[in-house]
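J.: No sequence on hand, only this structure:
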């Protein structure tokens, strides 16, 4: 029985958008702070219905052999059983930023 090729779902943020891509090769880059993603997988279904976010993703990554993604932008990486539909969605900037508050800092010592 041949070994199954792994499929990874990578979700990351870039320029106020959330990307969900599928690839069969992913590893830590020699460039400090980046992961490398290779062998992108796109759904090759032939159908009448066309998903605009998937088409945008295909056109953005067409001709890309390898992508370097900063680790701090990665939300999640999953190994999945089968490939899903990749997409680009708008991040909820205002709603998301209201849920985050800065960590309280101790008061700085006064200089008398």
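T.: Ah, there it is. All values reported here derive from a predicted model rather than from experimental measurement.

J.: contacts and neighbour counts: CA atoms only from here.
T.: OK.

J.: what are the ranges of the helices in the protein?
T.: 52-61, 93-98 (DSSP state H).

J.: Use this one as the comparison:
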């Protein structure tokens, strides 16, 4: 395995009112203006006895996805990590320590 394929990133972004935290081998600015490109998502072994339902849901959602394009304003954080943790979904809103980036539509500011 080359050094590039061993690099692992934890990417946190907001989608559909939830904070997605996923692990990927490749993260870069996209040729599509305003997007971050996430490739080679990494999920846990499906053969293990303990299965996290949140990670299982994410694995199913991204099952046939080759590459994801996430809007830059939705990205909360990107970390290079040594080992994979558990991919997870966390609700965003009241009581959460994550606030979505305000959206501007038709003359007023809205939070998705």
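T.: Cool, got the structure. Bear in mind the structure is a predicted one, so any value in this text is a computation, not a measurement.

J.: TM-score them against each other, please.
T.: In this superposition the chains share a TM-score of 0.78, using TM-score structural alignment, normalised by the length of the first structure; 97 aligned residues with a Cα RMSD of 2.1 Å.

J.: what's the most buried one of the helices of the first structure?
T.: helix 52-61 (a mean of 14; mean count of other Cα atoms under 10 Å).

J.: Can you name the residues that contact the closest residue to residue 26 of the second structure other than its chain neighbours?
T.: Distance criterion Cα to Cα, 6 or more residues apart in numbering; nearest residue to residue 26 of the second structure, sequence neighbours excluded, is residue 39 at 5.1 Å. Going by Cα atoms under 8 Å, 6 or more residues apart in numbering, residue 39 of the second structure touches 24, 25, 26, 27, 66, 67, 68.

J.: For the closest residue to the fourth one other than its chain neighbours, grab the count of nearby residues.
T.: With sequence-adjacent residues excluded and distances taken as Cα to Cα, 6+ apart, residue 27 of the second structure is closest to residue 38, at 4.7 Å. A count of neighbours around residue 38 of the second structure, defined by other Cα atoms under 10 Å, yields 22.

J.: Next, work out how far apart residue 38 of the second structure and residue 47 of the second structure are.
T.: Distance, residue 38 of the second structure to residue 47 of the second structure, by Cα to Cα, to the nearest Å: 25 Å.

J.: Then residue 29 of the second structure?
T.: 34 Å.

J.: which of the two has more neighbours?
T.: residue 29 (14 against 7).

J.: Can you pull out the residues in contact with stretch 57-69 of the second structure?
T.: Against stretch 57-69 of the second structure from outside (Cα under 8 Å, 6+ apart): 30, 35, 36, 37, 38, 39, 40, 41, 43, 87, 88, 89.

J.: wouldn't the second one be in contact with residue 74 here?
T.: Put plainly, it is residue 35 of the second structure. No. Counting by Cα atoms under 8 Å, residue 35 of the second structure stays clear of residue 74, with 9.2 Å between them.

J.: want to try TSV for the helices of the first structure, with distance to residue 17 of the first structure as columns?
T.: Formatted as TSV, the helices of the first structure follow (distance: least, Cα to Cα, whole Å):
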stretch	distance to residue 17 of the first structure
helix 52-61	11
helix 93-98	9
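
J.: Residue 9 of the first structure: which of those is closest?
T.: Closest to residue 9 of the first structure of the helices of the first structure, according to Cα to Cα: helix 52-61, at 13.9 Å.
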